[in-house]
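Engineer: Structure for the following, please:
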Amino acid sequence: MPARSLIIALSFLLWFAFTTTNPLPVASASGEEPVIDIQNEPVVPGQEYYIVSAIWGAGGGGVFPGRTVDASSCAYSVLQSGNDMFQGAPLKFHVKGTSTGKIYPGSTNLEIEFVHKPACAESSKWVAAYDESGSSWSVVIGGPEDHPDSKLVSGVFRFEALGFGYKLVFCPYSTVIRSSGNCYDVGLDVANGSRKLVVRNQNSGNPFWLVIQKVASGKGKFSII
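Structural biologist: Here you go, the predicted structure:
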């Protein structure tokens, strides 16, 4: 068996063993089971976490802010590392509306932001950028001045259960994305050497399959130029 195939197979076996002894709660219709991290603990708003690919050994590592255009630009997209050993940049989840102190799949509206903001960016909060060029929108950070060639679409994110992990969906406030009020899968666009998080307005393609990892005490430093 090729080395890469062996790594993938072993990764699935390890995850199967973990989820057999530490099963992830499955979201009920009433949203009774909260979103949990890989330590089987409820994800808490305001705590620092990493969002990482659920498929170790094949799907890559965590998410982080990065430039996909001119290095002098402040147009930062949300990227996913192709390096399995890279956890990405620490981030926080903020609940929009009434909060019980927990996050529930399919129902809790979230704002997501990186803990460390690029010096030139207006903010590190995630938004969608729309440029009328296709059926997907990039997930980016910053404000309109950071993305002068795109229209920014405000909205909220939600986690939804997917296998032994989760996927993210984006629920826009604006009518720019058709059928306003609906939520759309967040997937990956792998092209030109980058792995960009995108919102698929027709839910076409595979969603980004992820798990959530709590940032350990004393870690979480991430330098952004």
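Engineer: okay, CA-based contacts and neighbour counts for the rest of this
Structural biologist: Will do.
Engineer: roughly how far apart are the spatially closest residue to V78 that is not a sequence neighbour and A128?
Structural biologist: The shortest distance from V78 to any residue other than its chain neighbours is 4.7 Å, reached at P65 (Cα to Cα, 6 or more residues apart in numbering). In this view, P65 and A128 are 14 Å apart by Cα to Cα, to the nearest Å.
Engineer: Report the set of residues contacting both of these two.
Structural biologist: Common contacts of P65 and A128, defined by Cα atoms under 8 Å, 6 or more residues apart in numbering, comprise V140.
Engineer: Can you give me the buried ones in the helix or strand where S11 lies?
Structural biologist: Per DSSP states H and E: S11 is located in helix 3-21. By neighbour count on 16 or more other Cα atoms under 10 Å, the buried set for helix 3-21 is I8, S11, T19.
Engineer: how about this one, so we can line them up?
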Amino acid sequence: MRLEDAAYYIYKFYENDFERQKNADIALIRREIAGIYLPQPHIVLDFETTGLDPYFDEIVSWGLFYSNTALVAVRLNDSEDSHNVLIESLKNMIRNLNSKQAPKLQLWAFYSAFEAKWLSEVVYNNRLEWPFELRELKQMRGRLTDILPLPFDDPITGRNVPLVWRKFTRTGDLAYLSLIVHHNYADIVREAILWALLKNKAFKDFFADGDYIIYYDEDEELEG
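Structural biologist: Sure, this is the predicted structure:
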């Protein structure tokens, strides 16, 4: 399947969110997820970036899963201002969630060393500033999509994000941006499910309720 076709298919799920926030630097997209719940103070965090090096690359979007809510924030342009607004929005969100907790926030990430780099070098000045503890979700070998092969309609992987981001910044076409949003969304939902599985071995049939799953009819390779 062509990347463009996948983008326009996914875009319809986020079109209203983008339309409401089209004049802002970032868009915040929130969904309540049926059947998945993270009790306080546990939160899932996932970054989508333009590369692996926080000294040269940038964060495109971040996703948080808390309680029964999936929240994704994404930049709407490639300006420095939009990057700064994205970073501040994450810090504000963490600050707000932390103020509601008696124990310290527990931020969970799949392969947390990746998130740790960006938290230390981009979001905060160093680990001493973290108002949370970062915990590891990756308890076994394999990619997240291999460990939890759920029927999400997620046409791209994290490796595709830099390419998709370049296509968006060159064209301004929000359909490309919706692919990144949806990938970030799918990852934090998967990670929330993985957290529940790790915490409760009796947690079964976690994808029986399809309210949070977007299905796709074709199984084809993407063509950039």
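Engineer: Could you get me the TM-score between them?
Structural biologist: Laid over one another, the chains give 0.29 as their TM-score (TM-score structural alignment, normalised by the length of structure 2), with 114 aligned residues with a Cα RMSD of 5.9 Å.
Engineer: just to revisit the earlier point, confirm the residue nearest to V78 of structure 1 sits in a helix?
Structural biologist: No - remark: P65 of structure 1 does not belong to a helix; assigned using DSSP: H, G, I helix; E, B strand; the rest coil, it is strand.
Engineer: could I get the buried residues of helix 3-21 of structure 1 as a markdown table with distance to S138 of structure 1?
Structural biologist: Putting these into a markdown table (distance: Cα to Cα, whole Å) gives the following:
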| residue | distance to S138 of structure 1 |
| --- | --- |
| I8 | 28 |
| S11 | 29 |
| T19 | 32 |
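Engineer: Pick the one among those residues closest to R195 of structure 1.
Structural biologist: I8 (19.5 Å; Cα to Cα).
Engineer: Now the strand ranked longest in structure 2: buried residues?
Structural biologist: With secondary structure taken from DSSP state E, structure 2 has its longest strand at strand 38-49. By 16+ other Cα under 10 Å, the buried positions in strand 38-49 of structure 2 come out as L38, Q40, P41, H42, I43, V44, L45, D46, F47, E48, T49.
Engineer: and the helix or strand containing W118 of structure 2, what other elements does it pack with?
Structural biologist: Using DSSP H and E, W118 of structure 2 sits within helix 112-118. Contacting helix 112-118 of structure 2 under the criterion 3 or more Cα pairs under 8 Å, 6 or more residues apart in numbering; DSSP states H and E are the following elements: strand 38-49, strand 132-136.
Engineer: Check which helices and strands the shortest one is in contact with.
Structural biologist: Spelled out, that is strand 132-136 of structure 2. By 3+ Cα pairs under 8 Å, 6+ apart, strand 132-136 of structure 2 packs against strand 105-109, helix 112-118.
Engineer: Quick one: closest of those to I29 of structure 2.
Structural biologist: That would be strand 105-109 among those, by Cα to Cα, at 19.7 Å.
Engineer: And for the closest one, what's in contact with it?
Structural biologist: With Cα under 8 Å, 6+ apart, strand 105-109 of structure 2 has contacts from 40-46, 97-98, 115, 131-138, 191.
Engineer: quick revisit: quick one: the buried residues of strand 38-49 of structure 2 as CSV, columns for distance to A73 of structure 2 too.
Structural biologist: Formatted as CSV, the buried residues of strand 38-49 of structure 2 follow (distance: Cα to Cα, whole Å):
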residue, distance to A73 of structure 2
L38, 19
Q40, 21
P41, 21
H42, 19
I43, 15
V44, 14
L45, 12
D46, 11
F47, 10
E48, 10
T49, 12
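Engineer: Just give me the neighbour total for the closest residue to F114 of structure 1 other than its chain neighbours.
Structural biologist: Spatial nearest neighbour of F114 of structure 1, excluding adjacent residues (Cα to Cα, 6+ apart): L91 at 4.1 Å. Using other Cα atoms under 10 Å, L91 of structure 1 has 23 other residues around it.
Engineer: so L91 of structure 1 makes contact with V63?
Structural biologist: No - when contacts are counted by Cα atoms under 8 Å, L91 of structure 1 is not listed as touching V63 (9.3 Å).
Engineer: what about V169 of structure 1, distance to I141 of structure 1?
Structural biologist: 16 Å.
Engineer: With neighbour numbers in mind, choose between those two.
Structural biologist: In this view V169 of structure 1 and I141 are compared by other Cα under 10 Å, and I141 has more residues nearby, 30 against 23.
Engineer: my guess is that one meets W126, correct?
Structural biologist: Yes - taking contacts as Cα under 8 Å, I141 of structure 1 lies within contact range of W126: 4.8 Å.
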